[in-house]
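Visitor: Here is my input; please provide its structure:
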Amino acid sequence: MNKLLFAGLLLALPLSLAAAPQSVNVPLPAPSATPSAAPTAAPTAAAAFAQLDPAQQRQRRSDYAAWRALPEGERERIRQAAARFAALPADQQQRLRAQFQAQDQAFREGWRLGPQLGAEFPKLHGLFGFVPPQQRDAVLAVLRQLSPSQLAQLALVAQRTPPQERDSVRSAFLTVPAAERDTWLKRQAGQ
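Guide: Here you go, the predicted structure:
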C-alpha cells in the first residue's frame, strides 16, 4: 500500500473519527469552538468521555498527549489532511479506515509520532521501537531535529543494524552532536 495513502488516512483520522472515539488510534486535536458554543460543547465532550470504559479513557489520554507532543507544523499538516479526508465519500473513508486498521499495530502506532516520523517509522522501528521510557522524550527530540534526508539515512542504518547491535548504535547516534550528524549518518550508511 502506498505510504502517502496511509499517511493521509492516519492524519485525517483525528477529526474524521470524532463520532466514533472507540476506534481512534491517533491523537485528537482540541476542537475549535466559538465562544458562544463553548459552554454547550464542554459538557457534551466530558459526558462522552465519561461514557468510555477505563481502557478507552486511557487510550484517549494517550492520544491527546501524543497530539500535544507534536510540533505545531505537524499538527497543522494533520488538520489539513483531516479536512481532505472528511471531503471524501463515506464509502471511500470506510475503505481507507479498514486498510489502515489491517496494518500491523507497530505501523499504526508509528503514525502517532506525526507525518514526518510516521512515514519513516516502519524502517526506524528496529532502532527506536523499544526505547526505554526514560529516554523516550530525548530520543523524540533528536529525531524531530533531523531533516528528511537524515531520516532516510538513519532508516538505512536501522535496517542494516543487527539486533544485537541496536542498543549500542542507538546510543552512539544519540551522543553525536547535531553539527556532526550528517557525517556520522553518511559513514554509518556507507555513503
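
Visitor: C-alpha from now on. contacts and neighbour counts both.
Guide: Fine.

Visitor: so how far is W67 from the residue nearest to the spatial centre of the chain?
Guide: Centroid-nearest residue in the chain: R112, 2.1 Å away (criterion: C-alpha atoms, centre = their mean). The gap separating R112 from W67 is 8 Å, by C-alpha to C-alpha, to the nearest Å.

Visitor: what's the answer for R75, then?
Guide: For R75, the distance to W67 - C-alpha to C-alpha - is 7 Å.

Visitor: let's see this one next to it:
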Amino acid sequence: MSKPLLLALGLGMTLAAHAAPESVALPLPVAQGAAPAPAGVPAMPTTPAALDPAQLADLRHRYALWQALPAAERAAVHAAAQRMAALPPARQQALREQFASQDQRFRAGWLLGPQLGQWFPKLQGLFGYLPAGQRDAALASLRQLNIDQLAQLSLVAQRTPPQERDQVRSQFLALAPGARDAWLKEHVGH
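Guide: Just a heads-up that it's a prediction; the model follows:
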C-alpha cells in the first residue's frame, strides 16, 4: 500500500471516528494555517444542525465502519493520521487532492480499513454490490482472510464473469473458515 494513500486513509477514518451514530460529534475544526478542503469538495459544517440528512447519514455510516474495524487496523489508521498531521500543510493538501481525484469506488473501499482497502478495487466485482442480507457476513468473512487469501480471492473476483458473481460469492460466503484455502486454490487454479 502506498504511503500517501495510507495517510489519506488515516485522515478519513480518523475524521469518521469522531462521528457518533446517534449524536454526531463533528470533526475538529481545521487548525489555523491548515489547508482547506480540496477544490470541489464542500467544507464540513461546523455544527450538527448544519448537516443535511445525507451528510448525517454519511457520517453515521463512516462511524459504523470505523467501529467495525479490528483494533489493530484502527491503531494503524490513527498512526497514519498522526503522520499526516505532522506533514506540512501543503503536502497534506496535495495528498487530500490526490485521494479525492481517485474513483469514488476506490475511495469508498478504504473505509473498510487498511487491509481490505488495498484489495477492495480488485474485490469489488464480487463484493461491491451485495444484497443487504449478505453484507455483514461478507465483511466478517473478508476480515478473517489473510493477505494471501485476499490476493487469491481478488484473482477469483477478477476472473468471475458478471453473470456468475452472485453464485461464486454465495459459495464463498457459505464456506467454513477452514474450507476457504482449498476453495480459493481450486478457484484460482493452483
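
Visitor: Can you calculate the TM-score here?
Guide: The TM-score (TM-score structural alignment, normalised by the length of structure 2) is 0.82; 169 aligned residues with a C-alpha RMSD of 2.2 Å.

Visitor: coming back round to it: more neighbours: which of R75 and W67 of structure 1?
Guide: It is W67, of R75 of structure 1 and W67, that has more neighbours when counted by other C-alpha atoms under 10 Å, with 23 against 19.

Visitor: how about the more buried one, what does it touch?
Guide: Residues near W67 of structure 1 by C-alpha atoms under 8 Å, 6 or more residues apart in numbering: 26-29, 75, 112.

Visitor: Also L26 of structure 2?
Guide: Counting by C-alpha under 8 Å, 6+ apart, L26 of structure 2 touches 18-19, 46-48.

Visitor: can you pick the most crowded of those?
Guide: In the contacts of L26 of structure 2, the most neighbours by other C-alpha under 10 Å go to A19, 22 neighbours.

Visitor: thought it was touching P27?
Guide: Yes: the criterion here is C-alpha atoms under 8 Å, and A19 of structure 2 meets it with P27 at 7.1 Å.

Visitor: which stretches of structure 1 form helices?
Guide: 3-16, 38-50, 54-69, 72-86, 90-101, 105-110, 115-128, 136-145, 148-160, 166-175, 181-189 (DSSP state H).

Visitor: just to revisit the earlier point, can you tell me which of the contacts of W67 of structure 1 carry over to structure 2?
Guide: Retained in structure 2 by both residues aligned by TM-score structural alignment, their matches' C-alpha atoms under 8 Å are the following of the contacts of W67 of structure 1: 27-28, 75, 112.

Visitor: And those, which is closest to A55 of structure 1?
Guide: P27 (15.3 Å; C-alpha to C-alpha).

Visitor: residues touching L143 of structure 1, list them.
Guide: Taking C-alpha under 8 Å, 6+ apart as the test, what L143 of structure 1 contacts is 117, 151.

Visitor: re earlier: would you list the contacts of L26 of structure 2 in JSON lines and tack on distance to L116 of structure 2?
Guide: Converted to JSON lines, the contacts of L26 of structure 2 look like this (distance: C-alpha to C-alpha, whole Å):
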{"residue": "H18", "distance to L116 of structure 2": "21"}
{"residue": "A19", "distance to L116 of structure 2": "22"}
{"residue": "T46", "distance to L116 of structure 2": "31"}
{"residue": "T47", "distance to L116 of structure 2": "32"}
{"residue": "P48", "distance to L116 of structure 2": "30"}
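
Visitor: Neighbours of Q82 of structure 2, how many?
Guide: Q82 of structure 2 has 15 nearby residues by other C-alpha under 10 Å.

Visitor: actually S2 of structure 2, not the one I wrote
Guide: Neighbourhood size, S2 of structure 2 [other C-alpha under 10 Å]: 7.

Visitor: likewise L5 of structure 1?
Guide: 13.

Visitor: do the same with A55 of structure 1
Guide: Neighbours around A55 of structure 1, by other C-alpha under 10 Å: 10.

Visitor: Check the gap between the residue lying closest to I147 of structure 2 once chain neighbours are set aside and A72 of structure 2 for me.
Guide: Distances taken as C-alpha to C-alpha, 6 or more residues apart in numbering put Q115 closest to I147 of structure 2, at 7.9 Å, once the chain neighbours are dropped. Distance of Q115 of structure 2 to A72 of structure 2, computed by C-alpha to C-alpha: 10 Å.

Visitor: got a list of what whatever residue of structure 2 lines up with L96 of structure 1 touches?
Guide: Using TM-score structural alignment, the partner of L96 of structure 1 in structure 2 is L95. Contact partners of L95 of structure 2, counting by C-alpha under 8 Å, 6+ apart, are 4-5, 7-8.
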